[in-house]
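A.B. asks: Could you work out the structure for the sequence below:
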Amino acid sequence: MGSYLILFLKGIAMGAANVIPGVSGGTIAFVTGIYEEFIDSLKAFDLKALQLAQKLRFKELFAHLNLAFLIPLGLGVFISLISLGKALDWLFNHQPVLVWSFFFGLILASVYFVSKNIRQRTPSVYVTFAIGTVAALALAFLKPAEENPAFYYIAICGVVAVCSMILPGLSGSFVLILMGNYQLIMLKAVPNTAESLLKFNIEDVLSNVGIIAPFAIGAAVGFILLSRAISFLLHHHHDSTLSTLTGFILGSLVVIWPWKNEVYLTDEFGALVLKDGESIVQGYQWFLPSLADTNTLLGIVSMVAGVIAVALLEKSARKA
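C.D. replies: This next block holds a predicted model:
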């Protein structure tokens, strides 16, 4: 029961992270030490699982899908999204520096503690760590592309969106903005389709199929292939894969840096693009804070709290 409770709490942390732009559930899974099992569990949704379900062999299906792990974790994510997520969203809107600082400290400390799981520090490990870091930094400084409604491009967007759930340090919304299709997919097609389904307006649903269908296909392909690819790499090239992911998380810290000004998404006429009446962040302008500012000191305290939280988590994991 204790292990289920811990998984539930980790799920709560993963769900809450989805409220923070630039932080993904995959990052929290990585920080809390369940990333490899999370990936292996996702990979288990395969043809064998379908065959077990068809034969009504539910006990074997339960074990094959590792539902003893996924159910408490998923329950924590769900409850967090409908409860704690709202509180965190309020904090993010009213005390953004404190929230950004806590996550910055949390992820910064995780880079150190996760890197301890690298077994052999070979030259290839340092090279892949550098590649992961540079790749994440490059994403942070890219300028958004133009909107592209082509079938193949929207399918690629679907792959990218599901990658944000699996890859630590990758924010799906942020990357979709960089690819230029955030407005087309997340602000138009998805909400319009959801609204049409609720109203049983089949004609409007079909009008969005040209966007929703390739996006769903890309997401499914990304989910199937990426979970298997990462699982294979972790089992066969553990140190290089871990160092790449660690580098990616380190590079993503530039997006989470607490002291920055937001650059908002605009349309082709220069007008702000809104979602639920709020502007959408497409990038940041970073700056160094003044140490004489009380908010800066509070941010540093929050950052230290994030570091301590990971250290305590690491200590409890060793005892377990």
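
A.B. asks: CA only for contacts and neighbour counts going forward, please
C.D. replies: Fine.

A.B. asks: what are the ranges of the strands in this protein?
C.D. replies: Taking DSSP state E, the strands of the chain run over residues 260-264, 274-275, 278-279, 281-286.

A.B. asks: tell me what the third one is packed against?
C.D. replies: Strand 278-279 is packed against no helix or strand, with contacts defined by 3 or more C-alpha pairs under 8 Å, 6 or more residues apart in numbering; DSSP states H and E.

A.B. asks: Give me the distance from that strand to the chain's centre.
C.D. replies: When distances are taken as C-alpha atoms, centre = their mean, to the nearest Å, strand 278-279 is centred 21 Å away from the chain's centroid.

A.B. asks: can you check stretch 109-122 too?
C.D. replies: In terms of C-alpha atoms, centre = their mean, the gap separating the centre of stretch 109-122 from the centre of its chain is 21 Å.

A.B. asks: Tell me how many other residues surround residue 212.
C.D. replies: The number of residues packed around residue 212, counting by other C-alpha atoms under 10 Å, is 21.

A.B. asks: From what I see, it and residue 191 are in contact.
C.D. replies: No. Judged on C-alpha atoms under 8 Å, residue 212 makes no contact with residue 191 at a distance of 10.7 Å.

A.B. asks: just the strands of the chain: most buried one?
C.D. replies: Mean neighbour counts were taken over the strands of the chain using mean count of other C-alpha atoms under 10 Å, and the top value, a mean of 17, falls to strand 281-286.

A.B. asks: That strand to strand 260-264, inter-axis angle?
C.D. replies: Our comparison of strand 281-286 with strand 260-264, counting by axes from the mean of the first three to the mean of the last three C-alpha atoms, to 10 degrees, yields an angle of 150 degrees.

A.B. asks: Another sequence for comparison is provided below:
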Amino acid sequence: MLKRILQGMVVGIANIIPGVSGGTMLVSMGLYDQLIESITHLFRDWKKSLRFLLPIFIGAGLALVLFAKLFEYLLAAWPIPTNLCFCGLIIGSLPFIAAKVKHNGFDASMAVCFVLFFGIVVGMALLEGKTGSAQASTTPGLVNALLFFAVGVIAAATMVIPGVSGSMMLMLLGYYEPTLHLISSFISSLLHLDWTGLMAACADLVPMGIGIGVGIFGIARLIEWVMAKWPTQTYWAIIGLIVASPVAILMGTDWSGFSLWILIAGIVTFAAGWFVASRLGGE
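C.D. replies: Next comes the predicted model:
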């Protein structure tokens, strides 16, 4: 139970950081297949599914509450060591996913899947760098609630796909900073028992939460079908997404503070990320 909550916290932290994929972390810890199965069979075998899903969701929720501001600070103050830590976490996942295709050979279809999905992640990183600074409104209202619902669907769908960052998608849509602002407002209002502020934050967070649920269930069923029909090609696509993720992260890193000491710190944090991925991998 405790290990599952810690694994959920890793996924939650990944979903906070633009460029880092919660789906990749699920793959790295050997939980991805079971997550998809638990989601798609939730109503058929709800006891088994909830035993698996609840600790993961509790951990992800705790990470969101406890670490959102911390990682916002770390990325602003120490972007290179922080991002290299994320790269270590992601690259440390490769042995787990490579084992899925180890004895299945390699052909043109697998190569196409790898290259195509590698390109998707790098392309998203390039697109992020070219997007404007337009931000969504957080003023409560029906239209805004519907927009947050739609954004929740899109972001959740990408969160479930390994290698694709849900928070990066929020950035591309202009909803990353507004969402962080809403979460911060919700937590602050809750701590100060500010019911007016709490209701204002919930006016957008609740529709977004519903959208996240819809998006996760929808994409999980699609992924289950694809994996059943083309399992090896799907895993090579996931490997392409995973290999591209560190590239996308490093492309978006602020290198202006680079120095020898920062490089040494980055090597240490990279190794720490790799170690965590290896320890949390599998059951």
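
A.B. asks: circling back to that earlier point, for the strands of structure 1, which one sits closest to residue 132 of structure 1?
C.D. replies: Closest to residue 132 of structure 1 of those, according to C-alpha to C-alpha: strand 281-286, at 20.1 Å.

A.B. asks: Could you name the helices and strands sitting against that closest one?
C.D. replies: Using 3+ C-alpha pairs under 8 Å, 6+ apart as the contact criterion, the neighbours of strand 281-286 of structure 1 among helices and strands are helix 172-178, strand 260-264.

A.B. asks: since we're on the closest residue to residue 64 of structure 1 other than its chain neighbours, how many residues are nearby?
C.D. replies: In space, residue 64 of structure 1 comes closest to residue 44 once its chain neighbours are excluded; the distance is 6.6 Å by C-alpha to C-alpha, 6 or more residues apart in numbering. Applying other C-alpha under 10 Å, we find 18 residues neighbouring residue 44 of structure 1.

A.B. asks: my read: residue 44 of structure 1 touches residue 61, true?
C.D. replies: No. Residue 44 of structure 1 is beyond contact range of residue 61, at 9.7 Å (criterion: C-alpha under 8 Å).

A.B. asks: Residue 46 of structure 1 versus residue 52 of structure 1, what's the distance?
C.D. replies: Counting by C-alpha to C-alpha, to the nearest Å, the gap between residue 52 of structure 1 and residue 46 of structure 1 amounts to 10 Å.

A.B. asks: between those two, who's got more neighbours?
C.D. replies: The neighbour count for residue 52 of structure 1 versus residue 46, taken as other C-alpha under 10 Å, is higher for residue 52 (16 against 12).

A.B. asks: Run through the residues that contact that one.
C.D. replies: 58, 60-61 (C-alpha atoms under 8 Å, 6 or more residues apart in numbering).

A.B. asks: With distance to residue 131 of structure 1 added, can I get the strands of structure 1 in TSV?
C.D. replies: Compiled in TSV, the strands of structure 1 are given as follows (distance: least, C-alpha to C-alpha, whole Å):
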stretch	distance to residue 131 of structure 1
strand 260-264	25
strand 274-275	34
strand 278-279	33
strand 281-286	22
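
A.B. asks: State which helix of structure 2 is the longest.
C.D. replies: Ordering each helix of structure 2 by length in residues (DSSP state H) puts helix 195-229 first.

A.B. asks: For it, buried residues please.
C.D. replies: Going by neighbour count (16 or more other C-alpha atoms under 10 Å), the buried part of helix 195-229 of structure 2 is 197-198, 200-209, 211-221, 223-224.

A.B. asks: nearest spatial neighbour of residue 260 of structure 1, skipping sequence neighbours?
C.D. replies: Counting by C-alpha to C-alpha, 6+ apart, the residue nearest residue 260 of structure 1 is residue 286, at 4.2 Å.

A.B. asks: do you know how far the closest residue in space to residue 209 of structure 2 that isn't next to it in sequence is from residue 35 of structure 2?
C.D. replies: When the adjacent residues along the chain are set aside, residue 209 of structure 2 lies closest to residue 152, with 6.5 Å between them (C-alpha to C-alpha, 6+ apart). Relative to residue 35 of structure 2, residue 152 of structure 2 is positioned 19 Å away (criterion: C-alpha to C-alpha).

A.B. asks: Just want to know which of the two has more residues nearby.
C.D. replies: Relative neighbour count places residue 152 above the other of residue 152 of structure 2 and residue 35, with 27 against 20, counting by other C-alpha under 10 Å.

A.B. asks: Cool, thanks, signing off.
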